[in-house]
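>>> no FASTA, just this:
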């Protein structure tokens, strides 16, 4: 029997609201321009929704364009419905893969459970960013610019050289460790979670051919250690390992050390796992130390509003990062279009999104606690996706 976190049908009326809006929206006269901070999934999704409504904006990203690669995502059906608002479905399918089943194994390869998946999509971060940036003119994105709040002017931002940013609204999407959020909410507490992840991508057609279009996850019988496999395309696989970081300590994070450590830890697992670890290139491997807010901050202050991980970091067990970012962007755009008063638009956005985010945070903690237990003590066959 599967323990499935309750899924309510997505609000199709909400999703279609922007579809039926005129191409040129009536935006309050006082809103001259929007500054979007961050060119990751949240920021680019926001820009696509703004672009659709001819709302003036500019994106500022602290990293170089070539550094915005990363690994990959699971996107449940609800997230795809929002993504289809801004990207062509056929184009998406050319760059990712719908997964058929979730299959859970013990670390030695004994099948524990399987469940059909309902339109869960796997795509690399690089591919999704490339698709989202196609709709945005290059002159609307400035890379290698660190943005900070302007201490002299409430609700305003400035560049690292002190230059004022000419924008009436700032939409901040600078990640789970948002510098701008921390500077505005100085009493916040960001704490480490008892889980770390090693994430990597391997291009190997032979291994990819041996794997169906399934979400495969191996679990150590003593708990606190997993190895997940997602097929992104005919020759590309995303793999990740989740560690109880109180049991498993990675002291040195160089690519070679990570490879050596992974081979030692997983040498006695089902042969597919050490084979993938052995054949992978570790040039772009990533060790992810996971953090969460002890308590959510408000989603806005003055004329600055937060979306995605900058508003509400979600631990990876939820598989809801991209979907939440898309829904944030959609909802915020909807209220910016409808409301003449910016603060009222922000208030409605927070009121709409915060309850669902709190559900995902609680679901994530439940899934984390299950992960730490031996398999014999876990609720049977937990699907590693949080549904609202």
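Everything's here; your move. Nothing here was measured: the structure is a model prediction, and the numbers come from that model.
>>> C-alpha from now on. contacts and neighbour counts both.
OK.
>>> so residue 291 makes contact with residue 190?
Yes. Using Cα atoms under 8 Å, residue 291 is in contact with residue 190, at 6.3 Å.
>>> more crowded one of these two?
Shown here are residue 291 and residue 190; by other Cα atoms under 10 Å, residue 291 has more neighbours (19 against 16).
>>> buried residues, stretch 366-374. List them.
367, 368, 370, 371, 372, 373 (16 or more other Cα atoms under 10 Å).
>>> from residue 91, how far out is residue 130?
With distances taken as Cα to Cα, to the nearest Å, residue 130 is found 11 Å from residue 91.
>>> put this next to the previous one:
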């Protein structure tokens, strides 16, 4: 035991009673080195010098200094109030950007816990339990979806977004009263013009994205036709299983948390202005854990872009109809109803149409006689026959 009384007895046994250092060490059960230390201290400072001293380290490199700790708390409150990510790893990234000594995320988490700024969630599914899928390159897969938000007067507005699967770069986000198939096609075509052709897309089974659950009564819709034209592989999630589109679902959580931190916009124009601000923040100012704490824009620009690797399956379809009085038959192509000119001479007769992509051959149902052929022009409603009517 290191007590002041024992230390004093040890020292005085040497100084006043003439014991050697070795004898004092053996008598009092201490090391000779310790006896020498006590003698030096006693000579320098008297009885105060041999008082027990704290064995704690004089410096603690791992201790978070007060200024950094205060900044951690300020960042947490500021990020949370602005609707941004405010977790320990995000806070560590912001500290680094500010040139401060970066505490480990576990240290930041302990500080937040101590201040009551993190609510424990013991039942939350651990991140390690998720099976993650990610495209190897930018443009390897674009995820698309439509979500909604509300204006100040309660009007429901739809938001269409496209997200690059590899980099999480937000390629497109736009608000509209409601989205139709042609509007989605226009958005995809503009993205292709700007960023190049992706290798694949991943969406849910909404009718603006696919007609496969509608029994393909109208064939491929406009979105599917555009994918076919560029040889883009189409992927759709399983009905009732939104986890397939997990990245864009989590993106919507980030988007809506950010929007909730701001007043409701009065108009769609006001909402679009907010979405433009969000897109800049999300792509250029927000670090993303899944891409090594880089911004999505940096991750998107870091690697060469993927391109379609295979041809896609052409559309094959058979349809029966009856020629109208006007001498036309109707055919839904790329999500729009087209009218194919046959001729009034055949009005009222049942026909069979065999469709191979844009090529349509029409024959009389009773005799099999081919009476017209068409090559669909996607930009027109009325289609003139390439083979004159019989």
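Ah, there it is. The shown structure was predicted, so the numbers you read here are calculated from the model rather than taken from an experiment.
>>> superposed, what's their TM-score?
Scored against TM-score structural alignment, normalised by the length of structure 1, the superposed chains reach a TM-score of 0.24; 156 aligned residues with a Cα RMSD of 7.1 Å.
>>> ok, the closest residue in space to residue 345 of structure 1 that isn't next to it in sequence - contacts?
Distances taken as Cα to Cα, 6 or more residues apart in numbering place residue 335 nearest to residue 345 of structure 1, at 4.9 Å, with adjacent residues excluded. Neighbouring residues of residue 335 of structure 1 by Cα atoms under 8 Å, 6 or more residues apart in numbering: 345, 346, 348, 349.
>>> now residue 335 of structure 1: which helix or strand?
Per DSSP states H and E: residue 335 of structure 1 is located in helix 321-338.
>>> among the buried residues of stretch 366-374 of structure 1, which pair sits farthest apart?
The largest separation in the buried residues of stretch 366-374 of structure 1, counting by Cα to Cα, is between 367 and 373 at 10.3 Å.
>>> mind checking what helix or strand follows the helix holding residue 335 of structure 1 in sequence?
According to DSSP H and E, the helix or strand after helix 321-338 of structure 1 is helix 342-372.
>>> give the buried residues for that next one.
So, applying 16+ other Cα under 10 Å, buried residues of helix 342-372 of structure 1: 342-343, 345-350, 353-354, 357-358, 360-361, 363-365, 367-368, 370-372.
>>> one more: stretch 329-344 of structure 1?
Within stretch 329-344 of structure 1, the residues that count as buried by 16+ other Cα under 10 Å are 329-337, 339-340, 342-343.
>>> burial check on residue 27 of structure 2, number of neighbours?
12.
>>> which SSE is it in?
Short version: residue 27 of structure 2 belongs to helix 21-28, going by DSSP H and E.
>>> ok, residue 237 of structure 1 next?
Taking DSSP H and E as the definition, residue 237 of structure 1 sits inside strand 236-243.
>>> the following helix or strand past that strand vs strand 236-243, what angle?
Remark: after strand 236-243 of structure 1, the chain's next helix or strand is helix 255-265, criterion DSSP H and E. Helix 255-265 of structure 1 runs at 70 degrees relative to strand 236-243, counting by axes from the mean of the first three to the mean of the last three Cα atoms, to 10 degrees.
>>> quick one: residue 171 of structure 2 from residue 42 of structure 2, how far?
From residue 171 of structure 2 to residue 42 of structure 2 the distance is 75 Å (Cα to Cα).
>>> typo on my end, it should be residue 278 of structure 2
Distance, residue 278 of structure 2 to residue 42 of structure 2, using Cα to Cα: 69 Å.
>>> neighbours around residue 44 of structure 1, how many?
For residue 44 of structure 1, using other Cα under 10 Å, the count is 29.
>>> on that earlier part again, of residue 130 and residue 91 of structure 1, who's got more company?
Counted by other Cα under 10 Å, residue 130 of structure 1 and residue 91 do not tie: residue 130 has more neighbours, with 15 against 10.
>>> what ranges do the strands span in structure 2?
Using DSSP state E, the strands of structure 2 run over residues 142-150, 156-164, 170-176, 200-203, 233-236, 316-322, 328-333, 336-341, 350-356, 359-364, 370-375, 382-383.
>>> report the buried residues of the first one.
This points to strand 142-150 of structure 2. Neighbour-count burial for strand 142-150 of structure 2, counted by 16+ other Cα under 10 Å, picks out 142, 143, 144, 145, 146, 149, 150.
>>> and these as a markdown table, adding distance to residue 14 of structure 2?
A markdown table is the format used below for these (distance: Cα to Cα, whole Å):
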| residue | distance to residue 14 of structure 2 |
| --- | --- |
| 142 | 84 |
| 143 | 84 |
| 144 | 86 |
| 145 | 87 |
| 146 | 88 |
| 149 | 86 |
| 150 | 88 |
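>>> can you tell me which of the residues you listed is closest to residue 201 of structure 2?
residue 142 (4.7 Å).
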